[in-house]
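Asker: coordinates only, sequence not included:
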């Protein structure tokens, strides 16, 4: 017997799982815990034995009845990996010089928010019953997307608060900024191969405001600021900005990177 969900719509109706989810849950009723764990490990959604996240979550919630921590932990690891993947903004992923993939500070904030909020709901459900998880059994992808959207909005607000009021893209970069930056090139080939320097540089780039960080990332990938070739993408074209705006963002970013790297060298 599949336990009904408890959360109500505003009009009083109970939330109901989608028909395909209900059918799948009925088919899974006769499987052992070991068989369910093996099904959960299947990653390819095209595999006919793939366990949907709605079904996976249902069995995780039901595991509190069976008092089986081992079964819970096995399924939980799989579901957590799915939540982390769904919470990761692909636009905030970039590749490090060593070939490894990393995520920006903004993307990290969004992912951490989504995972944290989901975990709060799941732990509360383990202690009793948390109706906030019911919609995840109805439409898991949409529920995560809603958390992700909220996380993005909050991260944007925080980022705007952290940006100095004087950083206007349309204003000329001050002489002080130009003087401070000088001929500084954070991607100087004589230093970029040094693992310690590269690590400190990437950490400093992650702390830049979003707009400046995007410009720096594209410069690192050797995109030209402007291009007369319509088939050759430029930073201006990719970001939808005029050349002056891109150069202002670059100069401000380079000034901050120079200051950050200099401070770390002094502290070392």
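Answerer: Structure received. Because the structure is predicted, anything quoted here is derived from the model rather than measured. Numbers count the residues shown, from 1 in each chain.
Asker: Every contact and neighbour count from this point should use C-alpha atoms.
Answerer: Will do.
Asker: ok, then the element right after the host helix or strand of residue 216?
Answerer: Residue 216 is part of helix 210-220, with elements assigned from DSSP states H and E. Later in the chain than helix 210-220, the nearest helix or strand by DSSP H and E is helix 235-239.
Asker: List the buried residues for that following helix?
Answerer: 235, 236, 237 (16 or more other Cα atoms under 10 Å).
Asker: wait, which of the residues you listed is closest to residue 190?
Answerer: Proximity of the buried residues of helix 235-239 to residue 190, judged by Cα to Cα, is greatest for residue 235, which lies at 24.6 Å.
Asker: can you give me the strands for this structure?
Answerer: 93-95, 101-103 (DSSP state E).
Asker: and here's the other structure:
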């Protein structure tokens, strides 16, 4: 089960970043002090992420590197092969965290096979830790109930002020899992929010920083994506902000169940 501070509190998300853009983004983030980088097979940028990490000169063991297995590689032997391919593209011999990116569509691949293979990857030394992403309460319970499930450390899910995702967050916490929140800035929507702007003004901060501080105040790891060094720096600084109980309560009121990541292969979400 999850251990305190196992995953760095903030990481750099790389979704939608390709080519030189992702190399520059990872390079500047590492230069600013980030030590947690999140990628995925489906992002098609693992080679560039790995290149930026190597070029940084920072020892590999000081960087927490996550990738995710796509939903068409969830069968036992293929899952292992997919992670070996990821390691080859990343130019490293071990991941810090390997996640199942999405549960098997329509639960086609048995959970026991997928989690068993993921844990076998951990036993083989391909990754230090294992976890899941976009898992519902039912999927979490299924994953934890099969052999290898006891080693799952996190569920990475969408969390921002407009999708608090409270039921899943609470369930993960009850089960001892760290929650990692992706899209914490709601793909930029937080920047235009009057309430977040009002609270930001009171702190001499930006609405984006307030959104990140709110997610972090819930003990959720945040992985905002950013290509500009000044925004990356501001995102790091957001973790130092202290929101009052009243401010947190007011931001809580923005929750409207607005889900951004909802592809056709998504599971039946918990409301």
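Answerer: Received it, and whenever you're ready, just let me know what you need. If you're wondering where the values come from, they're calculated on a predicted model, not measured in any experiment.
Asker: Mind checking the TM-score on these two?
Answerer: Here the superposed chains carry a TM-score of 0.23, computed using TM-score structural alignment, normalised by the length of structure 1; 99 aligned residues with a Cα RMSD of 5.5 Å.
Asker: picking up where we left off before, tabulate the buried residues of helix 235-239 of structure 1 in JSON lines, adding columns for distance to residue 125 of structure 1.
Answerer: Converted to JSON lines, these look like this (distance: Cα to Cα, whole Å):
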{"residue": "235", "distance to residue 125 of structure 1": "47"}
{"residue": "236", "distance to residue 125 of structure 1": "49"}
{"residue": "237", "distance to residue 125 of structure 1": "48"}
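Asker: The helix or strand hosting residue 22 of structure 2 packs against which elements?
Answerer: Assigned by DSSP H and E, residue 22 of structure 2 belongs to helix 19-32. Packed against helix 19-32 of structure 2 by the contact rule (3 or more Cα pairs under 8 Å, 6 or more residues apart in numbering; DSSP states H and E) you find helix 46-56, helix 229-238.
Asker: rerun at 10 Å
Answerer: Judged by 3 or more Cα pairs under 10 Å, 6 or more residues apart in numbering; DSSP states H and E, helix 19-32 of structure 2 is in contact with strand 12-13, strand 36-38, helix 46-56, helix 229-238.
Asker: Just put these in JSON lines and tack on mean neighbour count and distance to residue 23 of structure 2.
Answerer: Shown next, in JSON lines, are the helices and strands packed on helix 19-32 of structure 2 (neighbours: other Cα atoms under 10 Å; distance: least, Cα to Cα, whole Å):
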{"stretch": "strand 12-13", "mean neighbour count": "24", "distance to residue 23 of structure 2": "12"}
{"stretch": "strand 36-38", "mean neighbour count": "23", "distance to residue 23 of structure 2": "12"}
{"stretch": "helix 46-56", "mean neighbour count": "20", "distance to residue 23 of structure 2": "5"}
{"stretch": "helix 229-238", "mean neighbour count": "18", "distance to residue 23 of structure 2": "13"}
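Asker: Quick check: which of those is nearest to residue 28 of structure 2?
Answerer: Closest among the helices and strands packed on helix 19-32 of structure 2, using Cα to Cα: helix 229-238, at 6.0 Å.
Asker: got the angle between the closest one and helix 19-32?
Answerer: Counting by axes from the mean of the first three to the mean of the last three Cα atoms, to 10 degrees, helix 229-238 of structure 2 lies at 40 degrees to helix 19-32.
Asker: Would you tell me what the next helix or strand after helix 229-238 of structure 2 is?
Answerer: Beyond helix 229-238 of structure 2 in the direction of the C-terminus, DSSP H and E gives the next helix or strand as helix 245-252.
Asker: any chance of the helices and strands packed on helix 19-32 of structure 2 in CSV, with distance to residue 27 of structure 2 too?
Answerer: As requested, these are exported to CSV (distance: least, Cα to Cα, whole Å):
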stretch, distance to residue 27 of structure 2
strand 12-13, 11
strand 36-38, 11
helix 46-56, 5
helix 229-238, 10
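Asker: just to revisit the earlier point, need the strands of structure 1 in CSV (columns: distance to residue 257 of structure 1 and mean neighbour count).
Answerer: Converted to CSV, those look like this (distance: least, Cα to Cα, whole Å; neighbours: other Cα atoms under 10 Å):
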stretch, distance to residue 257 of structure 1, mean neighbour count
strand 93-95, 18, 14
strand 101-103, 18, 14
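Asker: what's the closest of these to residue 204 of structure 1?
Answerer: Judging those by Cα to Cα, what sits closest to residue 204 of structure 1 is strand 101-103, at 13.3 Å.
Asker: Only the buried residues of the longest helix seen in structure 1, if you could.
Answerer: Counting residues, the longest helix found in structure 1 (DSSP state H) is helix 243-267. Residues 244-258, 260-261 are the ones in helix 243-267 of structure 1 that count as buried (16+ other Cα under 10 Å).
Asker: tell me the angle the helix or strand where residue 196 of structure 2 lies makes with helix 245-252.
Answerer: Assessed by DSSP H and E, residue 196 of structure 2 sits inside helix 194-203. Using the same axes, to 10 degrees, the direction of helix 194-203 of structure 2 lies 150 degrees away from that of helix 245-252.
Asker: Now the element after helix 194-203 of structure 2, going C-ward?
Answerer: helix 207-217.
Asker: Which strands and helices lie in contact with the very next helix or strand once past that next one?
Answerer: Downstream of helix 207-217 of structure 2, the first helix or strand assigned by DSSP H and E is strand 221-222. Other elements packing on strand 221-222 of structure 2 under the criterion 3+ Cα pairs under 10 Å, 6+ apart are strand 152-158, strand 178-182, helix 207-217.
Asker: And the strands in the stretch 51-200 of structure 2, which stretches?
Answerer: Secondary structure of the stretch 51-200 of structure 2 (DSSP state E, counting those that start in this stretch): strands at 64-69, 95-100, 127-133, 152-158, 178-182.
Asker: So which of those strands is nearest residue 53 of structure 2?
Answerer: Residue 53 of structure 2 lies closest to strand 64-69 among the strands of the stretch 51-200 of structure 2, at 9.5 Å (Cα to Cα).
Asker: how big is the angle separating that closest one from helix 46-56?
Answerer: Using the same axes, to 10 degrees: strand 64-69 of structure 2 against helix 46-56 is 170 degrees.
Asker: now for strand 64-69 of structure 2, which elements pack on it?
Answerer: By 3+ Cα pairs under 10 Å, 6+ apart, strand 64-69 of structure 2 packs against strand 36-38, helix 46-56, helix 76-90, strand 95-100, strand 127-133.
Asker: For the ones you listed, give me a markdown table that also has distance to residue 201 of structure 2.
Answerer: Supplementary listing: these in a markdown table, determined by distance: least, Cα to Cα, whole Å:
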| stretch | distance to residue 201 of structure 2 |
| --- | --- |
| strand 36-38 | 29 |
| helix 46-56 | 35 |
| helix 76-90 | 41 |
| strand 95-100 | 37 |
| strand 127-133 | 34 |
